[in-house]
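# can't give you the sequence, but here's the structure:
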């Protein structure tokens, strides 16, 4: 993770690509901004501007996954943890003074019970979730060594620092500072071991989940908004070869927001 003042060499008329959620206020703002600043395809943009909530930011980041184009989010959602406050008349000034945060997503590769392979990138977390009333039973290995022979739970996840305030925090996982170079391994409603609360792992750890009795106790894997059903195993590691860039208004960088979140009642 890197953070600092954005070194964007913006011209007086930078090429912007606007993306908006389906919320009416986001759609209306998107039209106004396009009329004022123009709009180009994502691949031709200097910056992508995402209007909506955190889900829209994740969608925009996935859209620029292989381009290196930074994303500036404007909050027209409910939580908006990854977003900035609305700015229309002075948007270019905000972009010039924005602070950039660069992160690496997680890469999940796995196999389902029929032998089909799957692969996906996740910005927030990769989670395993039971599909039926049956508790999931999952074996957990870290760096090739079995660390937990059997976790009986609703599921388990690996979360990045950027995603640690989302689903991970709701499952009582730790909030991770952006510069901590760690990952959170967090159970979801653990039944056995009852007192296991998860683990903090180095950012370069390689985590493997093996589903025990996957036909009897089916489990799905979810990487952000991509779901894979009836999995047998999944390997998760940081995608160090992929960098994503988010822009935040001065004094409201993601690292500061995560720090503030740790002091919320």
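Cool, the structure landed. Predicted model, so just to flag it, every value in this text is computed and none were measured.
# contacts, neighbours, all on C-alpha from now
Will do.
# Buried residues of stretch 56-66, list them for me.
For stretch 56-66, a neighbour-count test (16 or more other C-alpha atoms under 10 Å) marks 56-65 as buried.
# try stretch 219-234
So, applying 16+ other C-alpha under 10 Å, buried residues of stretch 219-234: 219-225, 228-234.
# Sitting in helices, which of the residues you listed do you find?
With helices taken from DSSP state H, there is no overlap with the buried residues of stretch 219-234.
# could the residues you listed be laid out in JSON lines, adding distance to residue 114?
Putting the buried residues of stretch 219-234 into JSON lines (distance: C-alpha to C-alpha, whole Å) gives the following:
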{"residue": "219", "distance to residue 114": "13"}
{"residue": "220", "distance to residue 114": "13"}
{"residue": "221", "distance to residue 114": "15"}
{"residue": "222", "distance to residue 114": "18"}
{"residue": "223", "distance to residue 114": "20"}
{"residue": "224", "distance to residue 114": "23"}
{"residue": "225", "distance to residue 114": "22"}
{"residue": "228", "distance to residue 114": "12"}
{"residue": "229", "distance to residue 114": "11"}
{"residue": "230", "distance to residue 114": "8"}
{"residue": "231", "distance to residue 114": "9"}
{"residue": "232", "distance to residue 114": "9"}
{"residue": "233", "distance to residue 114": "11"}
{"residue": "234", "distance to residue 114": "14"}
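# Name the nearest residue to residue 104, ignoring sequence neighbours.
residue 243 (5.0 Å; C-alpha to C-alpha, 6 or more residues apart in numbering).
# let's bring in a second one:
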């Protein structure tokens, strides 16, 4: 099995990467990529390799590591051979700016809209061509994949979504009006459109993972069924098991 190792900028990740390269080798055409760092580094590694169809096995050398396996230098080949495979589809974002420019990006975690100034954003929410919320006054909003539901979405008090649910989490960020609206669970086939009201007075940015577009007036989002990445988890510690454990954590 040919392996390639990538590491975040954390010293622990870099030193572990060098030891693993010396022990297992470093291939230019790997069968599996080993990502050493935190969840953010795993996401960056996914963006770098998904077009090559190479699965990613993450090991935690960062801070959170919800999507990562425990770190160990021993028995790596056997762990990978016995690993559970999880396929994830990203969201495809199409953002239109106030000047009419169009930008597209992919998000394996979430697409988020955020106010750019002290002014709250005003958003209209349209789902499958039907207006569901005429005006949401808020700091922002996000649409998260199941894989991303444990990231920014969870911090914004959104729900954790198991992969097998094939659903998306729509979560407001610091909603002011309607104050008690907490978001929605959408089918993974939903086509979501956000329209920015008073876009010049209340500028808003949109981000697909780390790709950001500023001064937007409209954003369209839907799942990209033709694109996927594969994550590998240690046997018995797959993503859905992690989701279940997280929901019962004390």
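Looks like it arrived, so ask away. Just so you know, these numbers come straight off a predicted model, no measurement behind them.
# Quick TM-score on the pair, please.
After superposition, the two chains reach a TM-score (TM-score structural alignment, normalised by the length of structure 2) of 0.98; 250 aligned residues with a C-alpha RMSD of 0.8 Å.
# ok, now which ones touch the spatially most central residue of structure 2?
When structure 2 is reduced to its mean C-alpha position, the nearest residue by C-alpha atoms, centre = their mean turns out to be residue 109, at 1.0 Å. Neighbouring residues of residue 109 of structure 2 by C-alpha atoms under 8 Å, 6 or more residues apart in numbering: 43, 90, 144-149, 151, 208-209.
# can you check residue 133 of structure 2 too?
So residue 133 of structure 2 contacts 124-126 (C-alpha under 8 Å, 6+ apart).
# what helix or strand does the aligned residue in structure 1 for it sit in?
Per TM-score structural alignment, the equivalent position to residue 133 of structure 2 in structure 1 is residue 148. Per DSSP states H and E, residue 148 of structure 1 falls inside strand 145-159.
# and that strand, which residues are buried?
Neighbour-count burial for strand 145-159 of structure 1, counted by 16+ other C-alpha under 10 Å, picks out 150-159.
# What helices and strands are in contact with whichever helix in structure 2 runs longest?
Counting by DSSP H, the longest helix found in structure 2 is helix 11-24. Here helix 11-24 of structure 2 touches strand 3-7, strand 32-37, going by 3 or more C-alpha pairs under 8 Å, 6 or more residues apart in numbering; DSSP states H and E.
# Over which residues of structure 1 does the last one lie when aligned?
Going back to what we said before, that points to strand 32-37 of structure 2. Taking TM-score structural alignment as the measure, structure 1 aligns residues 47-52 with strand 32-37 of structure 2.
# what sits up against that stretch?
The contact list for stretch 47-52 of structure 1, computed with C-alpha under 8 Å, 6+ apart, reads 14-21, 23, 26, 29-30, 42, 56-57, 60, 69-77, 80.
# Have a look at how far, on average, that stretch is from structure 2.
Here stretch 47-52 of structure 1, set against structure 2 after superposition, deviates by a mean of 0.4 Å using mean C-alpha distance after the TM-score superposition for structure 1.
# roughly how far is that stretch from the heart of the chain?
For stretch 47-52 of structure 1, the separation from the chain centroid amounts to 16 Å (computed by C-alpha atoms, centre = their mean, to the nearest Å).
# Let me see the contact set for residue 122 of structure 2.
Residue 122 of structure 2 makes contact with 135-138, 196-198, 202, according to C-alpha under 8 Å, 6+ apart.
# do that again at 7 Å, thanks
Residue 122 of structure 2 makes contact with 135-138, 196-197, according to C-alpha atoms under 7 Å, 6 or more residues apart in numbering.
# Could you do residue 109 of structure 1 as well?
If a contact means C-alpha under 7 Å, 6+ apart, then residue 109 of structure 1 has 118-120, 234-236 as its contacts.
# And the helices in structure 2, which stretches?
Counting by DSSP H, structure 2 has helices at residues 11-24, 39-49, 76-81, 152-155, 239-247.
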